[in-house]
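1. can you look at this prediction? I've put the sequence above it.
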Amino acid sequence: MKAWLLKDFGLANLQQAEVPTPVPGAGELLIKVGAVSLNFRDKAIVDGIYEPHLVPKPLIPVSDAAGTVVAVGEGVSRFKVGERVNSTLYTRWLDGMPGPDEPLYCLGSPLPGGLAEYMIIHEQSAVKAPDEMSDVEASTLPIAALTAWYSLMDVGHLQPGQTVLVQGTGGVSIFAAQIALAHGARVIATSSSDMNLERVRALGVLDGVNYRSHPNWEHRVLELTDGKGVDITLDVAGGDGLNQSVLATRVGGTIAQVGFLTGQTSALSLMPVIFRQTTIRGIAVAPRSSFERMNPFLDKHRIKPVIDHVYSFDEALQAYEHLARGPFGKIVIKISDQP
């Protein structure tokens, strides 16, 4: 089969090759991959800044895939040949809290990912792909949509009428805006682009803040919330900007720390955290059970992913380059035609 192999860190070392088609073992599904979507994690793995000690070489990268079961291993009972499934990032985290070693069993590193014609997914980690979504659309769900859902609904316990702050207009933030709006919440979005703020307003977001025009953007968020701050903040930036997120979030509110776009370390000012009694919760996607709760909500509210561009299999490098520039929504690589 054709596959993209990361032979060393750096995008120049991501190369297309011919490799043996894997054979499903006990409990495993062989998936003909229809499409994969890219997340910042995928870029960070290629760049060598995401748990580099865990990255095998060569590696078939990319965790998020949708495709069709074409063969099953011994003992498989949850799925059968011909069914469409999604991958999940954590192949052993099925419910509840994660175990301490979940990163050792992630697709796209250290386990082989989906940037290939075929991939192996264990039946216990697979999720039925939504009937109303194509493989291209469904491929966007496993990290971006699920991280947003878990942050808002399972961790933040979002209620109608509350206010959510989303940072930027990447995949997680756009899904978070869509889910929050569908649940009856108010959304405030930040971006460095007035054009992107206009595009996110078209989704139903009423308030946008350009953080280049307003470098102290937390002050503007407080103005928009009558000085109280938002109930839940999805922080995708990380770095020292976490201090601004604390100030933009109400007393007793929650910050879902889902990303590190501007840095993996933060000089956090503790007194505002203490006095505002802020909950800062690290979010590393979610268990399979949360995925299975999310899909009916997406169906009920007819939420479809916002996809910036769909690339062909041969254009994988261009897809990564687009990701580095910062897409509006998701970047998808189409592997094969959906049956």
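-> That came in fine, so what should we check first?
2. C-alpha from now on. contacts and neighbour counts both.
-> Fine.
3. all strands of the stretch 151-300 of the chain, in order?
-> Counting by DSSP state E, counting those that start in this stretch, the stretch 151-300 of the chain has strands at residues 163-167, 186-191, 207-210, 230-235, 249-257, 279-282.
4. residue 56 is nearest to which of those strands?
-> With C-alpha to C-alpha, the closest approach to residue 56 among the strands of the stretch 151-300 of the chain belongs to strand 279-282: 25.6 Å.
5. re earlier: columns mean neighbour count on top of the strands of the stretch 151-300 of the chain, output as JSON lines?
-> As requested, those are exported to JSON lines (neighbours: other C-alpha atoms under 10 Å):
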{"stretch": "strand 163-167", "mean neighbour count": "25"}
{"stretch": "strand 186-191", "mean neighbour count": "23"}
{"stretch": "strand 207-210", "mean neighbour count": "21"}
{"stretch": "strand 230-235", "mean neighbour count": "27"}
{"stretch": "strand 249-257", "mean neighbour count": "23"}
{"stretch": "strand 279-282", "mean neighbour count": "16"}
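6. what's the neighbour count on the nearest residue to residue 251 once chain neighbours are set aside?
-> Closest residue to residue 251 apart from its sequence neighbours, by C-alpha to C-alpha, 6 or more residues apart in numbering: residue 276 at 4.5 Å. By other C-alpha atoms under 10 Å, the residues close to residue 276 number 16.
7. center of the chain, which residue is that?
-> Centroid check for the chain by C-alpha atoms, centre = their mean gives residue 144 as the closest residue, at 2.3 Å.
8. and it, how far from residue 157?
-> 18 Å (C-alpha to C-alpha, to the nearest Å).
9. let's bring in a second model and compare:
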Amino acid sequence: MSLPNIQKQWLIEGSDKDFDGLVYQDGPIPTPEDNQVLVHLHGASLNYRDLIIPRGMYPFPLDLPVVACSDGAGEVVAVGPKVTKWKKGDKVLTLFNQGHQAGDMTIAASKTGLGGCIDGTLRQYGAFDQDGVVKMPENLDFVEAATLVCAGLTSWNALYGLKPVKKGDYVLVQGTGGVSLFALQFAKAAGATVIATTSSAEKMETLKKLGADHVINYREDVNWGETARNLTPGGEGVAHVIEVGGADTFTQSLSAVKMEGVISVIGFLGGPKPKDNILETLSRVCTVRGVYVGSREQLEDMCAAIEKHNIHPVVDKTIFSLEKAKEAYEYMWAKKHFGKVGIKIE
């Protein structure tokens, strides 16, 4: 079967508060180099990062113009002459930081992020190094698999990258975004007790159905960090905090964490500017760790666990087509979603 020469793609040409810098256009289909595979992308999903790049709010280096989006999954349709790991027909998902293969993050690897520094996944075809993709979990479809690339792996790294979560631990997850919901699922699979926070009664019930053992409405309880601590045996505190709020929530995270616990800082939905409380980590005797997704090895480990425990990502009920991707951005920006926002690519 011959491949077309032209594909549809979304290119970030610049920044604008209404996503006008995100342009739907025709683009060339890349020819895989010696060690590359060509992937026909069938699924993508959005992260907060993907939204703030075209709005000019991303605080890290970019290389514009660039094909948008961090997450993708699809099928290998061609391989370079030196590729040994993959064949046509293999189902794969992309590695976000293409240069982060194993071990610690490096400056060089941090400059290989899809959809920001190099072309991303909001297109029909992409060429990636054979080490820049991993085997897709067999229990997932393409859109589900795409959600693993950033949110799933970030959660996995938070819970296993420094001090692995274990049975009997207490884990605090904030809100109902993709990272937090993955963390809830991974922590429960490990035998941990999960405390979740949210802002509505409806979401509280959904979190309980997903396995949360305790749910706190943070709008009604301004001291929810202390409340979370008091839910642990002896008021000792939680072993892991999945911190996504930034300046608005970090004080509460410090109140909740146990001695020698880990606060994994994932995002800054409440603002990136830290408040003057970092020295409290000394009195709390805890570790605060920034997490920037994860490595290929961690992605492979996570995918194996997802298959073993038959974990399915929480994907919002509205799935968008490639041509409607800008609407997906607007939908997520308006906070109409629950879980991951998926995009189906033909």
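-> Looks like it arrived, so ask away. Just so it is clear, the model here is predicted, and its values are computed rather than measured.
10. how about the residue nearest to residue 251 of structure 1, what's its match in structure 2?
-> Matched by TM-score structural alignment, residue 276 of structure 1 corresponds to residue 284 in structure 2.
11. its match is in contact with residue 254, isn't it?
-> Yes. Residue 284 of structure 2 is within contact range of residue 254, at 7.1 Å (criterion: C-alpha atoms under 8 Å).
12. coming back round to it: contacting residues for the residue nearest to residue 251 of structure 1?
-> For residue 276 of structure 1, the contacting residues are 250-252, by C-alpha atoms under 8 Å, 6 or more residues apart in numbering.
13. counterpart of residue 121 of structure 1 in structure 2?
-> So residue 121 of structure 1 corresponds to residue 128, using TM-score structural alignment.
14. in structure 1, what residues pair with the helix or strand containing residue 145 of structure 2?
-> Using DSSP states H and E, residue 145 of structure 2 sits within helix 142-146. The alignment of helix 142-146 of structure 2 onto structure 1 (TM-score structural alignment) covers residues 135-139.
15. which residues are contacting that stretch?
-> By C-alpha under 8 Å, 6+ apart, the residues outside stretch 135-139 of structure 1 that reach it are 34-37, 64-67, 86, 129-130, 304-305, 307, 310, 332-334, 338.
16. now, of these, which are buried?
-> Buried by 16 or more other C-alpha atoms under 10 Å: 34-37, 64-67, 86, 129-130, 304-305, 307, 310, 332-334, 338, out of the contacts of stretch 135-139 of structure 1.
17. thinking again about what came up before, tell me which of the strands of the stretch 151-300 of structure 1 lies nearest to residue 328 of structure 1.
-> Comparing the strands of the stretch 151-300 of structure 1 by C-alpha to C-alpha, strand 186-191 comes nearest, at 10.6 Å.
18. structure 2: matching residues for the closest one?
-> Strand 186-191 of structure 1 covers residues 193-198 of structure 2 once aligned (TM-score structural alignment).
19. quick one: the matching stretch to chain centroid distance?
-> Stretch 193-198 of structure 2 sits 19 Å away from the centroid of its parent chain (C-alpha atoms, centre = their mean, to the nearest Å).
20. so how far does it sit from its counterpart in structure 1?
-> For stretch 193-198 of structure 2, the mean deviation from structure 1 after alignment is 0.5 Å (mean C-alpha distance after the TM-score superposition for structure 1).
21. what's the separation between the residue mapped onto residue 264 of structure 1 from structure 2 and residue 32 of structure 2?
-> Aligning on TM-score structural alignment places residue 264 of structure 1 opposite residue 272 in structure 2. In this view, residue 272 of structure 2 and residue 32 of structure 2 are 39 Å apart by C-alpha to C-alpha.
22. again, but for residue 294 of structure 2
-> Residue 294 of structure 2 is 25 Å from residue 32 of structure 2, by C-alpha to C-alpha.
23. more neighbours: which of these two?
-> residue 294 (27 against 19).
24. what's that one in contact with, if anything?
-> Going by C-alpha under 8 Å, 6+ apart, residue 294 of structure 2 touches 97, 100, 105, 153-154, 157.
25. next one: residue 53 of structure 1
-> Here residue 53 of structure 1 is in contact with no residues (criterion: C-alpha under 8 Å, 6+ apart).
26. do the same with the one 4 residues further on
-> By C-alpha under 8 Å, 6+ apart, the contact set of residue 57 of structure 1 is 6-8.
27. from those, pick the one nearest residue 106 of structure 1.
-> Nearest to residue 106 of structure 1 among these, counting by C-alpha to C-alpha, is residue 6 at 16.0 Å.
28. can you name the residues that contact that closest one?
-> Listed by C-alpha under 8 Å, 6+ apart, the contact partners of residue 6 of structure 1 are 13-15, 46, 57-61.
29. tell me the counterpart of residue 28 of structure 1 in structure 2.
-> Checking with TM-score structural alignment, residue 28 of structure 1 has residue 36 as its match.
30. you'd agree that match is up against residue 80?
-> Yes. Between residue 36 of structure 2 and residue 80 there is a contact at 5.3 Å, judged by C-alpha under 8 Å.
31. can you give me the helices in structure 2?
-> With helices called from DSSP state H, structure 2 shows them at 48-52, 107-110, 142-146, 153-160, 178-189, 201-209, 224-230, 250-256, 280-284, 296-309, 325-333.
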